[in-house]
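Student: Could you look at this predicted model? Sequence included:
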Amino acid sequence: MKTQLLIAAACVASAGAFSASSEQSGRRQFLQTASTAAVSTVVLPNVASAEIVVPEQSKEYAFPSDWGLTYQYDTDAARVRAHMFTATGLAKGSERMEDFGKNLKKEMIDFVSYYRRFPQVAGKPSFSTLYTSINVLAGHYTSYGYKYPLPEKRRKRLYQEYAEIEKSLKRNR
C-alpha cells in the first residue's frame, strides 16, 4: 500500500514536470516514470506477499532408526537435514523428544567434524547452509536442553535454511 502511494506521487510529480518542461523531454521523463511505476505495482506486491510456509508443531513423529553417517556426502546431508527438520517441528511434550535431540546432536557433530575436513565439500553452498543450521539447533540444545521446543522465530529461520539446503542438494551443490 505504501509503495503504491509512493508510485502515485511519482506519477503526479512526473505529470507536473511534463506540463512545466518542454514537450519532448517531459514526455520521455513521464513515460520512464510511468513504466517504472507500472512494473513496481506488478512486481513489488508479489515479492512483499511471499510467505514461508511453516509446518505445524507435531507431538507425534516417526522416531528414525537410521542414525549415523554413511560417509557419502549427499546421503548424509539429506539425512541430517531430514532429522533436523523433524526436530525443529517437535512440540513440547513430544514422545521421546529428549532421546531424539541427543541422537540428533551427536549426528550433527559427527557430520560437521567429518565433512569440514574436505575442501571440495566444505566449499559447497549446501554444506555452509547446513553448517549454519546445525550451529543454530545445537546452540538451542546447549542453551535450553532437549525438552524445550524452538521459538517460532528460530523455527521459521531454520525452515528457510532447510529449503535452501534441499535446493542446493538437488543441484549437487
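Tutor: Received it, and whenever you're ready, just let me know what you need. Residues are numbered from 1 along each chain as shown.
Student: C-alpha only now, for contacts and for neighbours.
Tutor: Fine.
Student: Residue 162 and residue 100, how far apart?
Tutor: Going from residue 162 to residue 100 by Cα to Cα, to the nearest Å gives 18 Å.
Student: Residue 34 now?
Tutor: Noted for residue 34: a distance of 57 Å to residue 100, by Cα to Cα.
Student: Which helix in this protein has the most residues?
Tutor: Counting residues, the longest helix found in the chain (DSSP state H) is helix 23-48.
Student: List the buried residues of that one.
Tutor: Judged by neighbour count using 16 or more other Cα atoms under 10 Å, the buried positions of helix 23-48 are 26-27, 29-31, 33-34, 37.
Student: Adding distance to residue 72 as columns, could you present those in a markdown table?
Tutor: Converted to a markdown table, the buried residues of helix 23-48 look like this (distance: Cα to Cα, whole Å):
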| residue | distance to residue 72 |
| --- | --- |
| 26 | 63 |
| 27 | 62 |
| 29 | 58 |
| 30 | 59 |
| 31 | 57 |
| 33 | 54 |
| 34 | 54 |
| 37 | 50 |
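Student: so which of the residues you listed comes closest to residue 121?
Tutor: Among the buried residues of helix 23-48, residue 37 lies closest to residue 121 (Cα to Cα), at 44.5 Å.
Student: and the residue lying closest to that closest one once chain neighbours are set aside, which of the three is it?
Tutor: What sits nearest to residue 37 in space, not counting adjacent residues and going by Cα to Cα, 6 or more residues apart in numbering, is residue 7, at 5.4 Å. Put simply, residue 7 is helix when judged by DSSP: H, G, I helix; E, B strand; the rest coil.
Student: for comparison:
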Amino acid sequence: MKLSIALLLLPFVTAYTFNAPTTKIPMDRRSMLTTASVGVIAPAFLSLPLPALAEVVVPEQSQTYDFPTNWGLTFQYEEDASKVREHMIIATGLAKGSDKMETFGKNLKKEMIDFVSYYRRFPSIAGKPSFSTLYTSINVLAGHYTSYGFKYPLPEKRRKRLYQEYAEVDKSLKRNR
C-alpha cells in the first residue's frame, strides 16, 4: 500500500525538484499548503500507520445447507438486518447444483428488496454504518442475480468482498450502529 502511494507521488516529487523556486517563499498557512515540498511531505505521510483490513476467511462453497423457513421482515431493524445478513451468507456460500438454489435466490432477492425499500425511508436507520454496508452488499448480490440468474454461484473475488462486508455489518450491529 505504501509503495503504491509512493509511486503515485513520484511524479510530483520529481516535478517539484526540477522546478524548485529560487526565491524565498513566505510560510503562511495558505502558501505552505500550495507550495510545500512533496519531497518532505511524502515520507512523513508514508510513515503513518495505515489501517489494515481484517482478513476474512472465505469458506468453501457447499451444496448442503438448511433451507430457511423464516423469510420476511419483522420490522425490527436489528433483527431484520441480522436475518437478511444470515440468508445472504448462506447464498454466498452455495455451490452450483445446490438443492433449491433457484427458489432460495428468488426468496432472498424479494427479502433484500423489501428490507431496503422499507428501511431506507427512515433517516435514523439509513444513516447507520450497518445499513449502508448491508445495502452495498445487497446491491452486489442482487446485481449478480440480475446478471447471471439464480442458478450460478458467485465468483471467488465477489465472495471474498461480500464476506468482508458481512463481517463489517456484524461488527456494526453488535455496536448498535
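Tutor: Thanks, I have the structure now. Everything numeric in this text was worked out from a predicted model, so none of it was measured.
Student: re the thing from before, can you report how many residues lie near the residue nearest to residue 37 of the first structure?
Tutor: 19 (other Cα atoms under 10 Å).
Student: same check, this time on residue 155 of the first structure
Tutor: Residue 155 of the first structure has 21 neighbouring residues, counting by other Cα under 10 Å.
Student: What residue in the second structure is paired with it?
Tutor: Under the alignment (TM-score structural alignment), residue 155 of the first structure maps onto residue 159 of the second structure.
Student: before we move on, what about residue 122 of the first structure?
Tutor: If you follow residue 122 of the first structure across to the second structure using TM-score structural alignment, you land on residue 126.
Student: Residue 132 is in contact with that match, correct?
Tutor: Yes - using Cα atoms under 8 Å, residue 126 of the second structure is in contact with residue 132, at 6.8 Å.
Student: can you tell me the helix or strand for the equivalent of residue 168 of the first structure over in the second structure?
Tutor: Matched by TM-score structural alignment, residue 168 of the first structure corresponds to residue 172 in the second structure. Here residue 172 of the second structure sits within helix 156-174, counting by DSSP states H and E.
Student: check contacts around residue 79 of the first structure.
Tutor: With contacts defined as Cα atoms under 8 Å, 6 or more residues apart in numbering, residue 79 of the first structure has no neighbours.
Student: So what does it match up with in the second structure?
Tutor: Per TM-score structural alignment, residue 79 of the first structure is aligned with residue 83.
Student: Confirm its match sits in a helix?
Tutor: Yes - assignment of residue 83 of the second structure by three-state DSSP places it within a helix.
Student: separation between residue 41 of the second structure and residue 14 of the second structure?
Tutor: 13 Å.
Student: circling back to that earlier point, ok, and the closest non-adjacent residue to the match of residue 168 of the first structure?
Tutor: Leaving aside its sequence neighbours, residue 172 of the second structure sits nearest to residue 130 (Cα to Cα, 6+ apart; 5.1 Å).
Student: and the one you found, that's in a helix?
Tutor: Yes - under three-state DSSP, residue 130 of the second structure sits within a helix.
Student: Counting neighbours, what do you get for the match of residue 168 of the first structure?
Tutor: Using other Cα under 10 Å, the number of residues around residue 172 of the second structure comes to 16.
Student: That one touches residue 134, doesn't it?
Tutor: No - using Cα under 8 Å, residue 172 of the second structure makes no contact with residue 134, being 10.1 Å away.
Student: can you map out the strands along the second structure?
Tutor: Assigned by DSSP state E, the strands in the second structure number zero.
Student: what about the helices in it?
Tutor: 2-18, 29-35, 38-46, 77-92, 101-119, 123-126, 129-148, 156-174.
Student: out of the ones you listed, nearest to residue 67 of the second structure?
Tutor: In terms of Cα to Cα, the element of the helices of the second structure nearest to residue 67 of the second structure is helix 101-119, at 7.5 Å.
Student: Run through the neighbouring helices and strands of that closest one.
Tutor: Packing partners of helix 101-119 of the second structure (3 or more Cα pairs under 8 Å, 6 or more residues apart in numbering; DSSP states H and E): helix 77-92, helix 129-148.
Student: Redo these as TSV? Include distance to residue 34 of the second structure.
Tutor: Shown next, in TSV, are these (distance: least, Cα to Cα, whole Å):
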stretch	distance to residue 34 of the second structure
helix 77-92	46
helix 129-148	35
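Student: Turn the helices of the second structure into a markdown table, including distance to residue 59 of the second structure.
Tutor: Listed next are the helices of the second structure as a markdown table, based on distance: least, Cα to Cα, whole Å:
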| stretch | distance to residue 59 of the second structure |
| --- | --- |
| helix 2-18 | 30 |
| helix 29-35 | 48 |
| helix 38-46 | 34 |
| helix 77-92 | 10 |
| helix 101-119 | 18 |
| helix 123-126 | 30 |
| helix 129-148 | 17 |
| helix 156-174 | 9 |
